[in-house]
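Asks: Sequence first, predicted coordinates after that:
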Amino acid sequence: MRPGEPHLRAGGNWLAGDDWARVWREFTTSAFRLETLPEYRVAGEDGLLERFRSGLPMPSGFNSAWHERLRSYRSSGRVVQRVRVVTRPPTDYQRSQFEWGYPGNSSAGEDIRVLDQDDDVVRELPAQDFWLFDDRVVVLMHYQDGLQIGRELLADTDPANYVRYKESALAHSTPFHRYLRRESGSLVRTDEDGRTAT
């Protein structure tokens, strides 16, 4: 168990610590994430949302460890993709993702796309977050009030349905930067000159 993960379920098909790290080490082509919750509570990030709401600048080096990993995956030819389902209106947490989180992730190589919650295709997707690795390894992400409580490896599940979910979500979603240009008024704070306020 890694520091900061004592609340996660472990054992059996529950992935934590080295078991979860191994999935990331061993995927060879693609990692896909469907992200559906209006807000996530992440261990070690207490106070970040309040900082964002207060209009303070993004912390120096924010998400830098993840960016290093993304660059490593990209340099080895592996693809990391994420489709984010966004509510109308977006939550403060979602706005913080669009302003602080996703730009750096995208620059580091993550392919991020967006679906509006009221898009027809969303009704055809599972309501539960998941990761799909190499179109064959499915990991359900379990949350309670936005706090991750477990990562469940679906060892005996045919991944075909999840591959279809992935393909549908990617086909119907809008690339992050295009979505940001279209919806910037509701997602990103700007100063009086229209520049992004970070």
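Replies: Arrived safely, thanks for sending. Residues are numbered from 1 along each chain as shown.
Asks: switch to C-alpha atoms for all contacts and neighbour counts from now on
Replies: Fine.
Asks: quick one: residue 131 is in a strand?
Replies: Yes: applying DSSP: H, G, I helix; E, B strand; the rest coil, one finds residue 131 inside a strand.
Asks: Disregarding flanking residues, what is the spatial nearest neighbour of it?
Replies: Distances taken as CA to CA, 6 or more residues apart in numbering place residue 33 nearest to residue 131, at 4.5 Å, with adjacent residues excluded.
Asks: Sketch out the helices for the protein, chain order is fine.
Replies: For the chain, applying DSSP state H gives helices covering 17-26, 48-53, 64-75, 92-96, 102-107, 160-172, 176-187.
Asks: next, the one to line up against it:
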Amino acid sequence: MATAVRQALINARRSAVHLEMRDIYTPGDPDFADWRAGVRFDPAERWRSWFDLVVSTVSRGVRMRRARIISEPVSEYIRYEYDVTGRHNVAAGEEVRWLPRRRAADLALPGADFWLIDEQVVIFDHFDGDGNWNPATDMEIRTDPDTVGLAASAFESVWERALPHAQYRPR
């Protein structure tokens, strides 16, 4: 977890939304490797600091929502994310929805994943083509009203169409 996102969540007062649009992230992640090898783990234990941050943020009254735009059939990585989402993100207090990419084709979306905090700060995450991310160089923070408005509008349009985690089944 990047320091900027962690600090933004600590300071959030009303809302924190996250839009994810890739089919793979950090393919060399050891947790993903364990999952691929059949090792089922408790994400709340492995990722305790994130879990605690979400619980703390939500308990202050901040609404945390995450939307994922995904290709179908889903990638192996998205199956992994789906498997741990209920036991981790949802259990900590995040609301999570899934939107098949074909249902997002007519939406105006930014070119990168992002966090939007209190509809005032956008934190873009820039990944390379293989899904790798460098926290030292691949984050961009924007506060200009046009970018904030684009991010807010994009997220809400995805959220309206997406299925809640409990209703979505990967294909």
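Replies: Ah, there it is. Fair warning: this is a prediction, and the values are worked out from it, not measured in the lab.
Asks: on that earlier part again, report the separation between the aligned partner of the residue nearest to residue 131 of structure 1 in structure 2 and residue 40 of structure 2.
Replies: Per TM-score structural alignment, the equivalent position to residue 33 of structure 1 in structure 2 is residue 18. Going from residue 18 of structure 2 to residue 40 of structure 2 by CA to CA, to the nearest Å gives 25 Å.
Asks: cool, and residue 147 of structure 2?
Replies: On the measure of CA to CA, residue 147 of structure 2 and residue 40 of structure 2 end up 39 Å apart.
Asks: Out of these two, name the residue with the larger neighbour count.
Replies: residue 147 (15 against 12; other CA atoms under 10 Å).
Asks: Could you list the buried residues of the helix or strand harbouring the more buried one?
Replies: Element membership of residue 147 of structure 2 [criterion: DSSP states H and E] is helix 145-161. The neighbour-count check on helix 145-161 of structure 2 (16 or more other CA atoms under 10 Å) flags 148, 149, 151, 152, 154, 155, 158, 159 as buried.
Asks: The fifth one: what's it in contact with?
Replies: Translated: residue 154 of structure 2. Going by CA atoms under 8 Å, 6 or more residues apart in numbering, residue 154 of structure 2 touches 107, 108, 109, 110.
Asks: could you redo the last one with a cut-off of 6 Å?
Replies: Shown in contact with residue 154 of structure 2 (CA atoms under 6 Å, 6 or more residues apart in numbering): residue 109.
Asks: which one in structure 1 is aligned with it?
Replies: Checking TM-score structural alignment: residue 154 of structure 2 goes with residue 165.
Asks: if I look at that match, how far off is residue 75 of structure 1?
Replies: Residue 165 of structure 1 is 27 Å from residue 75 of structure 1, where distance means CA to CA.
Asks: tally of neighbours for the aligned residue in structure 2 for residue 24 of structure 1?
Replies: By TM-score structural alignment, residue 24 of structure 1 lines up with residue 9 in structure 2. Burial measure for residue 9 of structure 2: 23 neighbouring residues, criterion other CA under 10 Å.
Asks: Sweet, I'm off.
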